[in-house]
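> sequence plus the predicted model coming up.
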Amino acid sequence: QVASGGVSGEAIPMLLRIPHFFDPLGGYAILCFGDIIYPGQLIAFSYRFDRAGKKGILNGYFLWLTVGYVVGLFLTYLVFFLMDGHGQPALMYLVPCTLELCKVVCRTL
């Protein structure tokens, strides 16, 4: 509601509009900057943490957090598709996927 401008209809530069493919009505999905920035800060921090600890790409956190973000983004769009266009908060899928995948994989390292 806030990112789309609400009832005022103002275009606020706080979201990305992603067009629906093969939609005759030309609809689009929105992804807010908060859905990109918060997990992005976590991933950037993990990269710095890995570099400070002199860890490689496979035994650090960065790669696994990035994979978790991609999985979470895929789940977001899958749920959006399955719910027939009714949006869900992307952070509801992105944050658990990044943290849980990293926790599971890094526990084994």
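That came through fine.

> contacts and neighbour counts: CA atoms only from here.
Noted.

> who's in contact with Gly56?
Asp50 (C-alpha atoms under 8 Å, 6 or more residues apart in numbering).

> ditto for Leu99
Leu65, Gly68.

> give the buried residues for the helix or strand hosting Gly40.
Secondary structure assignment for Gly40, by DSSP states H and E: helix 33-52. Going by neighbour count (16 or more other C-alpha atoms under 10 Å), the buried part of helix 33-52 is Asp35, Ile36, Pro39, Leu42, Ile43, Ser46, Tyr47, Asp50.

> need those in TSV with distance to Gly5, can you?
Formatted as TSV, the buried residues of helix 33-52 follow (distance: C-alpha to C-alpha, whole Å):
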residue	distance to Gly5
Asp35	17
Ile36	19
Pro39	23
Leu42	27
Ile43	29
Ser46	33
Tyr47	34
Asp50	39
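
> included below, for side-by-side comparison, is a second structure:
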Amino acid sequence: MVSVAKSFDAPIKLLFPTGNSTRPFSMLGLGDIVIPGIFVALALRFDVSRGKENCYFRSAFLGYAVGIALTIFVMNWFQAAQPALLYIVPAVVGFTAVHCIWNGEVKPLLEFSEAKPTDESQDKVSSHSDEKSDKKEE
């Protein structure tokens, strides 16, 4: 995996200088940013949909930072390349899950959807509201 990533010269990786002459660069794949980034973005959208403070976004982003730090720690401890998603994804999901459980909002988070209602469901809603207004008039 590492040899393929090192030999492939395309914008799919980020190289960071380390100051170590034996390993002059540390590498992070764009998948290690994009995949957890989608989860963090969805956490932000959940916060915005509720009209509340960005609490789930902050916990997901903190989980991402902890996952990156853990990856760097393990990589330096074992002096070997590590798959970053192995540490980032559980950290992001774990921090968000703990926050969700702590606040008792598991069901709203799991049921979150931005899907727009279809025409049939809009018709049902409008007919239901018409029935209520008819009953009030009587």
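All right, it came through fine. All values reported here derive from a predicted model rather than from experimental measurement.

> need the max-distance pair from the buried residues of helix 33-52 of the first structure.
Of all pairs drawn from the buried residues of helix 33-52 of the first structure, the widest gap by C-alpha to C-alpha lies between Asp35 and Asp50 and measures 23.2 Å.

> show me the contacts for the residue with the shortest distance to the centre of the second structure.
The residue lying closest to the centre of the second structure (C-alpha atoms, centre = their mean) is Phe39, at 1.8 Å. By C-alpha under 8 Å, 6+ apart, the residues touching Phe39 of the second structure are Ala60, Val92.

> aligned to it, what sits in the first structure?
Counting by TM-score structural alignment, Phe39 of the second structure lines up with Leu42 in the first structure.

> now do its match against Phe62 of the first structure, distance only.
Between Leu42 of the first structure and Phe62 of the first structure the computed distance is 9 Å (C-alpha to C-alpha, to the nearest Å).

> what's the overlap in contacts for those two?
Common contact partners of Leu42 of the first structure and Phe62 (C-alpha under 8 Å, 6+ apart): none.

> where along the second structure do the helices fall?
Taking DSSP state H to define them, one finds helices in the second structure at 2-7, 31-50, 55-78, 85-103, 106-110, 119-137.

> please name every helix or strand in contact with the longest one.
So that's helix 55-78 of the second structure. Counting contacts by 3 or more C-alpha pairs under 8 Å, 6 or more residues apart in numbering; DSSP states H and E, helix 55-78 of the second structure packs against helix 31-50, helix 85-103.

> dump these to CSV, plus distance to Ile68 of the second structure.
Output for these, formatted as CSV (distance: least, C-alpha to C-alpha, whole Å):
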stretch, distance to Ile68 of the second structure
helix 31-50, 9
helix 85-103, 6
